[in-house]
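Enquirer: A predicted structure for the sequence below; I have some questions about it.
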Amino acid sequence: MAWQNPWYDATQAHHTPEGFRNPEEELRQPGDLQRWRRERKQQNLPQPPRAGYPAFIESWCQAVDLSGTDDRIWWLGHAALLLRLNQRYLLIDPALSARASPLPFAGPQRKTPAPLSLAGLPHLDYVLISHNHYDHLDRPTVKRIARQFPAAHFLVPLGMAQWCRKRGVRTVTELDWWHSVALNGIQFTAVPARHWSMRTFWDRNRTLWCGWVVRNPQLNFWFSGDSGYSENLHAIAQQLGPFNLAALPIGAYAPKWFMRGQHMDPDQAVHLWQHIGRPLTIPIHWGVFELADESLDEPPRALAQALQIAGEENSGFAPWRIGESRSLVNLD
């Protein structure tokens, strides 16, 4: 019997009887994946950073400093973030292993060191997951969290709770797009993203993908998750904004003809940032894994160029060092 989506709701455009879908047009065509792989191999892409990997690490990486008690956010590289809100710690998409892969010996390798050791956290209260790709949902990291912080509450999009429970997670809540849950004075809302899901060859789009909005009296934070650009994303700011903090992706966009339906490029990220009111924004989804054809150091250069072309100077949308943090006090 064919698999049927147990969460299917015919009133929701992103639901199908077989799983989930984007409201936007599918831009990839049959044979595109093979073409991309062939061209990538022919051109020997991606190239190393201009000054080499050691210099890139020296310039862009630092260890996480957890001292202090203020509300604070840390960028952990790629899409991983750590927040401290009223002494509660929250991790988002914590892929901290050596590879973004189901195999320990193959697949995209971490090119920069993880800036955080889970053992250094005094406690962990919440974990948000955007979708089930290996660079966002990391099995070894999830299993370590489940062992070390058994009380941690996972919030995930539809379809991912069973996977988490099988890895030892005790408390997990699944949410559909636009659905919210309030926990200890923090509101978490799953919001749309233009992406897809797949963990094995047999489960494509059987679980949902999302971004997250995290709100308390002082913070209104939009984490876009892994997403291609779409004007549909504007509705998130219209319904849940204004935001005083955001995290938008700027990497894994090359070649654009192949990646544009699932990863936005820096020009699109700047356009979206302007549309949502130019909050302080962390550029994410770069600096760790070579998932596309651009080098590790190209996204920050492309972001600077995109901001210049857009006429933006001294903006709040500048690259952070991996491990860098900012206080969340007085963001407005």
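Expert: Good, I have the coordinates. Numbers count the residues shown, from 1 in each chain.

Enquirer: every contact and neighbour count from this point should use C-alpha atoms.
Expert: Will do.

Enquirer: so how far is stretch 241-260 off the chain centroid?
Expert: Between the centre of stretch 241-260 and the centre of its chain there are 9 Å (C-alpha atoms, centre = their mean, to the nearest Å).

Enquirer: for stretch 189-206, same thing?
Expert: On C-alpha atoms, centre = their mean, the centre of stretch 189-206 falls 13 Å from that of its chain.

Enquirer: and it, end to end?
Expert: 20 Å (C-alpha to C-alpha, to the nearest Å).

Enquirer: cool, stretch 185-201 as well?
Expert: Stretch 185-201 has an end-to-end distance of 40 Å (C-alpha to C-alpha).

Enquirer: buried ones in it?
Expert: 186, 188-199 (16 or more other C-alpha atoms under 10 Å).

Enquirer: name the nearest of those relative to residue 331.
Expert: Nearest to residue 331 among the buried residues of stretch 185-201, counting by C-alpha to C-alpha, is residue 186 at 17.0 Å.

Enquirer: from memory the closest one sits against residue 218, does it?
Expert: No: Residue 186 lies out of contact with residue 218 (C-alpha atoms under 8 Å); the separation is 10.2 Å.

Enquirer: re earlier: Throw the buried residues of stretch 185-201 into a markdown table and include secondary structure and distance to residue 302, thanks.
Expert: What follows is those, written out as a markdown table (DSSP: H, G, I helix; E, B strand; the rest coil; distance: C-alpha to C-alpha, whole Å):
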| residue | secondary structure | distance to residue 302 |
| --- | --- | --- |
| 186 | strand | 35 |
| 188 | strand | 32 |
| 189 | strand | 31 |
| 190 | strand | 29 |
| 191 | strand | 27 |
| 192 | coil | 26 |
| 193 | coil | 22 |
| 194 | coil | 22 |
| 195 | coil | 22 |
| 196 | coil | 25 |
| 197 | coil | 27 |
| 198 | coil | 29 |
| 199 | coil | 30 |
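
Enquirer: out of the residues you listed, which comes closest to residue 287?
Expert: residue 195 (20.1 Å).

Enquirer: residues in contact with the closest one?
Expert: By C-alpha atoms under 8 Å, 6 or more residues apart in numbering, the contact list for residue 195 reads 22, 209, 226, 227, 228, 261, 262, 263.

Enquirer: quick one: the helices in the stretch 201-332 of the chain?
Expert: 234-240, 256-259, 266-275, 298-309 (DSSP state H, counting those that start in this stretch).

Enquirer: distance from the first one to the middle of the chain?
Expert: How far helix 234-240 lies from its chain's middle: 18 Å, per C-alpha atoms, centre = their mean.

Enquirer: cool, the third one as well?
Expert: Using C-alpha atoms, centre = their mean, we find the averaged C-alpha position of helix 266-275 to lie 16 Å away from the chain's own average C-alpha position.

Enquirer: now do the buried residues in that helix.
Expert: 266, 267, 268, 269, 270, 272, 273.

Enquirer: verify the stated contact: the fifth one with residue 305.
Expert: No: between residue 270 and residue 305 there is no contact, the gap being 10.2 Å when judged by C-alpha under 8 Å.

Enquirer: could you count how many residues lie near residue 59?
Expert: Residue 59 sits with 11 neighbouring residues when counted by other C-alpha atoms under 10 Å.

Enquirer: correction: residue 256
Expert: Residue 256: 15 neighbours (other C-alpha under 10 Å).

Enquirer: here comes the other one, which I'd like you to weigh against the first:
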Amino acid sequence: MNLSELLNGLPIGDYSASPQSTGSHFRNITPRPANTPQPGAKLMWDFLFNKPKNTEPSVDIPVRRLTTTELNKAPDGSLYRLGHSTVLMKLRGGWWITDPVFAKRASPFGFAGPKRFHAPPISIDELPALQGVLLSHDHFDHLDEQAVCQLAGKTQVFLCTLGVGDRLVAWGVPPEKVQQYDWWQGTEINGVRFTATPAQHFSGRGLGDGNRTLWASWVIENGDQRIFFSGDTGYFKGFADIGRRFGPFDLTLMETGAYNEHWPYVHMHPEQTVQAHIDLNGRWLLPIHNGTFNLSMHAWWDPFERVLELSQQRGIALATPMMGERLNIAQPHTTERWWKLPMQEQQVPKKSCCQPAT
């Protein structure tokens, strides 16, 4: 990204005809409440320079390495978390990937910004040919320019929201591979139906292009099977509406991470994630948007621990696969607390070399 792009963003088409448009920008269904806490200078200073040490793992977290051979043999309906909100799914023989981010940092800069806790379980070069890429919005932890350009040659179609496709074309993705949709619009590819649905968030990659592109969640219909991909979102009444239109959902891939008391409008706390899953009439819940980048002030393991406790209280079937672990979409399994040992290692006080032996 050059300086001009950082300041102004790339050119975006005219989408003023969209019901979500104000004429030049996109907006949420529910306006931001007047009493919503606003991040101040102190919060930003603490976010940049005074983060607690437990916001990042102090030891390596377990990651299951994937191979091309394994993926080529994977049965239909296989799902793998690759990190953050990047999920790889095999649907009707075709591979789909959500918000593919393989960069070392969720940032416009390669030398600064939130750094990955772990390497992806598989590289882009090792991935099989993709039926498609599904994009929720254009923030750096969801839209990785280098990954998109690398994937362009092995991907048949990129499904995205209004304006995001303009970015892909500007980066060199062939226009015929890019399909852009407004909320409640979508397409069917190889027997699988994809519909962009509302989310409560925001967008932008430069200092001057805020909300120029649309954000969304996605509904995936594979025959009688229903999958929900939340993208990034705050909790809002739209979940219940989506649930009425498309539910029940066999599996919900729900944002649970990078939350803070100052931005509940655009990122859900674990309690809201669980409630959104209930609103959607979901069966199995798989929390995403966690375990890869340090994007808030909470402990890195907090999203897993809290959503696990809440799910147990509400009787919700929860899957928390480690990165690279296979999950059967039709019959998910309850997974181990893979984050427990690294979490405990970080919580154990380290004995000083000057402490007397006991």
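Expert: Good, I have the coordinates. Quick caveat, the model's predicted, so the values are computed rather than measured.

Enquirer: hang on, the earlier thing: dump the buried residues of stretch 185-201 of the first structure to JSON lines, plus distance to residue 179 of the first structure.
Expert: Shown next, in JSON lines, are these (distance: C-alpha to C-alpha, whole Å):
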{"residue": "186", "distance to residue 179 of the first structure": "14"}
{"residue": "188", "distance to residue 179 of the first structure": "8"}
{"residue": "189", "distance to residue 179 of the first structure": "6"}
{"residue": "190", "distance to residue 179 of the first structure": "6"}
{"residue": "191", "distance to residue 179 of the first structure": "8"}
{"residue": "192", "distance to residue 179 of the first structure": "10"}
{"residue": "193", "distance to residue 179 of the first structure": "14"}
{"residue": "194", "distance to residue 179 of the first structure": "17"}
{"residue": "195", "distance to residue 179 of the first structure": "18"}
{"residue": "196", "distance to residue 179 of the first structure": "19"}
{"residue": "197", "distance to residue 179 of the first structure": "19"}
{"residue": "198", "distance to residue 179 of the first structure": "22"}
{"residue": "199", "distance to residue 179 of the first structure": "24"}
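
Enquirer: ok, the residues you listed vs residue 47 of the first structure, which is closest?
Expert: Within those, the smallest distance to residue 47 of the first structure is 25.7 Å, found for residue 195 (C-alpha to C-alpha).

Enquirer: what's the counterpart of the closest one in the second structure?
Expert: In the second structure, residue 195 of the first structure lines up with residue 201, judged by TM-score structural alignment.

Enquirer: one more: residue 84 of the first structure?
Expert: By TM-score structural alignment, residue 84 of the first structure lines up with residue 90.

Enquirer: what's the host helix or strand of its match packed up against?
Expert: Using DSSP states H and E, residue 90 of the second structure falls within strand 86-91. Under the contact definition 3 or more C-alpha pairs under 8 Å, 6 or more residues apart in numbering; DSSP states H and E, strand 86-91 of the second structure sits against strand 78-83, strand 94-98.

Enquirer: out of those, which is the most enclosed?
Expert: Most buried of those, by mean neighbour count (mean count of other C-alpha atoms under 10 Å): strand 78-83, with a mean of 25.

Enquirer: average offset between that strand and the first structure?
Expert: Here the mean offset of strand 78-83 of the second structure against the first structure after fitting is 1.2 Å, by mean C-alpha distance after the TM-score superposition for the first structure.

Enquirer: how far is that strand from where the chain is centred?
Expert: Centre-to-centre, strand 78-83 of the second structure and its host chain are 12 Å apart (C-alpha atoms, centre = their mean).

Enquirer: so what touches that strand?
Expert: Counting by C-alpha under 8 Å, 6+ apart, 87-91, 101, 120-122, 289-292, 321-329 sit against strand 78-83 of the second structure.

Enquirer: how far off strand 94-98 does that strand point, in degrees?
Expert: 30 degrees (axes from the mean of the first three to the mean of the last three C-alpha atoms, to 10 degrees).

Enquirer: now strand 78-83 of the second structure and strand 86-91, what's the angle there?
Expert: Using the same axes, to 10 degrees: strand 78-83 of the second structure against strand 86-91 is 170 degrees.

Enquirer: give the aligned equivalent of residue 157 of the second structure in the first structure.
Expert: Checking TM-score structural alignment: residue 157 of the second structure goes with residue 153.

Enquirer: list the contacts of that match.
Expert: Here residue 153 of the first structure is in contact with 125, 126, 127, 170, 171, 172, 173 (criterion: C-alpha under 8 Å, 6+ apart).

Enquirer: make a markdown table from the contacts of residue 195 of the first structure and add neighbour count and distance to residue 14 of the first structure to it.
Expert: Listed next are those as a markdown table, based on neighbours: other C-alpha atoms under 10 Å; distance: C-alpha to C-alpha, whole Å:
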| residue | neighbour count | distance to residue 14 of the first structure |
| --- | --- | --- |
| 22 | 18 | 6 |
| 209 | 32 | 10 |
| 226 | 29 | 16 |
| 227 | 23 | 15 |
| 228 | 21 | 15 |
| 261 | 22 | 15 |
| 262 | 22 | 15 |
| 263 | 26 | 18 |
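
Enquirer: how about those in a markdown table, adding distance to residue 254 of the first structure?
Expert: Shown next, in a markdown table, are the contacts of residue 195 of the first structure (distance: C-alpha to C-alpha, whole Å):
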| residue | distance to residue 254 of the first structure |
| --- | --- |
| 22 | 21 |
| 209 | 21 |
| 226 | 15 |
| 227 | 14 |
| 228 | 12 |
| 261 | 12 |
| 262 | 11 |
| 263 | 9 |
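
Enquirer: which one of these is nearest residue 46 of the first structure?
Expert: Nearest to residue 46 of the first structure out of the contacts of residue 195 of the first structure is residue 263 (C-alpha to C-alpha; 16.6 Å).

Enquirer: shouldn't the closest one be in contact with residue 248?
Expert: No: with contact defined as C-alpha under 8 Å, residue 263 of the first structure does not count as touching residue 248 (10.3 Å).

Enquirer: from residue 161 of the first structure, how far off is residue 3 of the first structure?
Expert: 17 Å.

Enquirer: and those two? Which one has more around it.
Expert: More crowded of residue 3 of the first structure and residue 161, by other C-alpha under 10 Å: residue 161, with 20 against 10.

Enquirer: corresponding residue for residue 94 of the first structure in the second structure?
Expert: So, by TM-score structural alignment, residue 94 of the first structure is matched to residue 100.

Enquirer: okay, which residue is most central for the second structure?
Expert: The centre of the second structure sits closest to residue 85, judged by C-alpha atoms, centre = their mean, with a distance of 2.7 Å.

Enquirer: for that one, give me its contacts.
Expert: 98, 99, 100, 142, 231, 255, 288, 289, 290.

Enquirer: which residue ranges of the stretch 201-350 of the second structure form strands?
Expert: 217-222, 225-229, 249-255, 282-288, 317-318, 326-328 (DSSP state E, counting those that start in this stretch).

Enquirer: since that was my last question, I'll sign off now.
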